[in-house]
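S.K.: Can you look at this prediction? I've put the sequence above it.
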Amino acid sequence: SGGQAHVLLEHTPRLMSPTAYKALTYAIAVNEANAKMFRVVACPTAGSCGVMPGTMCAVAEELKLDDEAMLRGFFMGAGIGNVITNQACVAGAVGGCQAEVGSAAAMAAGAVVAMLEGTTKQAINAVALCLKNVLGLVCDPVGGLVEVPCVKRNGIYAVHALSAAEMAMAGLISQIPVDEVIEAMDRIGRALPSTLRETSEGGLATTETGRRIAKQLAEM
């Protein structure tokens, strides 16, 4: 893995806002760093480490927010991660990627609301809106490495987090309370077959191309 964030930096976006495009690019850049064995902060995991910093940095840059705003975001994101960890799980091996990148996106969504000085209720709604739209996402890393589809998935879900935060800031409310959404995520994750929980025995990992890539990696 590598160079994909650079490709995005060199590209002129035609469809996305500057904030969303930066979040996409930055999240992929951070996760590429993880794939290269650079030092990263697991938030909540190394495989999903790009979502929260990518989203927060993009918002801070585009809206010219100060360090105080970033601190609010960090505390909110950390608090959300703590709640999810205590009520469910954040590991793809236990709950699928919904628990991993989904939790990261939920943390990022709440963090952005806090950065923009939204209310606690808005932040909680952002978490619920974010998580309920990632339920069922499986963990199927090709070749057992946290690269395909993980790196690009970090970018996709950074934009997902912004969507949830925007909806919450606009006043949209999740009809299912956040605690129940987290509970549902946990139940769904534990119901997934082991082949779809980071074992590389299902999903994209077992496609023809996925198997070919795994074979090439094993022969290196």
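M.R.: Good, I have the coordinates.
S.K.: contacts, neighbours, all on C-alpha from now
M.R.: Fine.
S.K.: Now stretch 136-145: buried residues?
M.R.: By neighbour count on 16 or more other CA atoms under 10 Å, the buried set for stretch 136-145 is 136-143, 145.
S.K.: Please list the outside residues in contact with that stretch.
M.R.: The set of residues external to stretch 136-145 that reach it, using CA atoms under 8 Å, 6 or more residues apart in numbering, is 92-93, 96-98, 147-150, 185, 188-189, 192, 195-206, 210-211, 213-215, 217.
S.K.: Which of the residues you listed fall within strands?
M.R.: Judged by DSSP state E, strands contain none of the contacts of stretch 136-145.
S.K.: Just the buried ones from the residues you listed?
M.R.: Neighbour counting by 16+ other CA under 10 Å classes 92-93, 96-98, 147-148, 150, 185, 188-189, 192, 195-206, 210-211, 214 among those as buried.
S.K.: and the comparison structure, right after this:
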Amino acid sequence: MLTYQTIQELCQAAEAAGSTISQVILAGQAQQLGLEEREVYDRMAQRLQVMKESVQTGLDPALRSASGLSGGDAAKLLAYARTGGICGSFVSEAIARAVATSECNAAMGKIVAAPTAGSCGILPGAVLSVLEAGQCSEEQAVMALFTAGGIGAVISNRATLAGAEGGCQAECGAAAAMAAAALAELRGGSPAQSAHACAIALKNQLGLVCDPVAGLVEVPCIKRNAAGVMIALAAAEMALAGVESKIPADECVSAMYEVGCSMPASLRETALGGLAATPTGRRLKQEIFGPSDS
């Protein structure tokens, strides 16, 4: 378990060592586990491979979840992306990969919870898209996952990554922050720019509730992964351009936790409020699980 309590501390450690956040995390993880850095790196490389496989599984047009609520949309998105899309093929394909991973999860496929199953599409959607576009090497992509992991560890230590505790801002919000920081480093940004990217992404999802229809991680979770990867890309672009977050990353994390604590239980994964409580949300739940006694 990484012990960094602040993103500022993480950035200072990287700057003092004249290295990147990912290198600091890799070295620290190896020391904590009593392993060689290469072995820890290889373990992360395996996670990148699982992410690739999850995307491929999710892109199967015939894939469907047991509930029938999801499946097949990632294939539609990829086909559309290849026409150029509104945002260009790179962004459209990133969305497709995020949705594919989430649909793989919904269909009980193997994914990397990054940081949770409900937000599993955002990080691979971002990092794999840069890799597939030839904008980074395989090794750089693996190292980017260490950066994301370091940011996620701080958020976990300082706040929460659980939708049941902090709403979807703690899941998709944290995932977008992790991905944004990773992208910033991946494209040559400094530790400080990764921190700004993290802050920008996180504060753009403050207040996002967790309201899964029928209590399943499908609606609206999957489409929030698509939005999350877009936020990560935008946040990284701003940070790399020199745009800074006026609110430091650590204060954004604290604010996220405070907002989550103030949310009613109905908006924290209980499926009792938000979209889950709409007439259509209730109807879908009944169609899947049958009439409720309540």
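M.R.: Here it is on my side, so go on. Owing to the predicted nature of the structure, the values given are computational and were not obtained by experimental measurement.
S.K.: Structural similarity score between the chains, please.
M.R.: With the length set by TM-score structural alignment, normalised by the length of structure 1, the two chains reach a TM-score of 0.97; 220 aligned residues with a CA RMSD of 1.1 Å.
S.K.: Look up how far residue 67 of structure 1 lies from residue 215 of structure 1.
M.R.: To residue 67 of structure 1, residue 215 of structure 1 is 46 Å away according to CA to CA, to the nearest Å.
S.K.: Could you do residue 43 of structure 1 as well?
M.R.: 19 Å.
S.K.: Between these two, tell me which one has more neighbours.
M.R.: Set residue 43 of structure 1 next to residue 67 and count neighbours by other CA atoms under 10 Å: residue 43 wins out with 24 against 11.
S.K.: Please identify the nearest residue in space to the more buried one, excluding sequence neighbours.
M.R.: Leaving aside its chain neighbours, residue 43 of structure 1 sits nearest to residue 49 (5.1 Å; criterion: CA to CA, 6 or more residues apart in numbering).
S.K.: Structure 2: which residue goes with residue 190 of structure 1?
M.R.: Under the alignment defined by TM-score structural alignment, residue 190 of structure 1 corresponds to residue 261 in structure 2.
S.K.: Now do the contacts for its match.
M.R.: So residue 261 of structure 2 contacts 165-166 (CA under 8 Å, 6+ apart).
S.K.: From residue 247 of structure 2, how far off is it?
M.R.: Distance from residue 261 of structure 2 to residue 247 of structure 2, by CA to CA: 20 Å.
S.K.: In space, not sequence, find me the middle residue of structure 2.
M.R.: Centroid-nearest residue in structure 2: residue 175, 2.6 Å away (criterion: CA atoms, centre = their mean).
S.K.: Counterpart of it over in structure 1?
M.R.: Using TM-score structural alignment, residue 175 of structure 2 pairs with residue 104 in structure 1.
S.K.: got it, and residue 26 of structure 2?
M.R.: Alignment note (TM-score structural alignment): residue 26 of structure 2 has no counterpart in structure 1.
S.K.: same check, this time on residue 242 of structure 2
M.R.: By TM-score structural alignment, residue 242 of structure 2 lines up with residue 171.
S.K.: neighbours around that match, how many?
M.R.: Residue 171 of structure 1, neighbours per other CA under 10 Å, totals 13.
S.K.: Pretty sure it sits against residue 121.
M.R.: No - applying CA atoms under 8 Å, one finds residue 171 of structure 1 not in contact with residue 121, separated by 9.7 Å.
S.K.: Can you give me the end-to-end span of stretch 113-127 of structure 1?
M.R.: Stretch 113-127 of structure 1 has an end-to-end distance of 10 Å (criterion: CA to CA).
S.K.: List the buried residues for it?
M.R.: Across stretch 113-127 of structure 1, burial judged by 16+ other CA under 10 Å covers 113-116, 118, 122-127.
S.K.: Could you do stretch 103-119 of structure 2 as well?
M.R.: The neighbour-count check on stretch 103-119 of structure 2 (16+ other CA under 10 Å) flags 103-107, 110-119 as buried.
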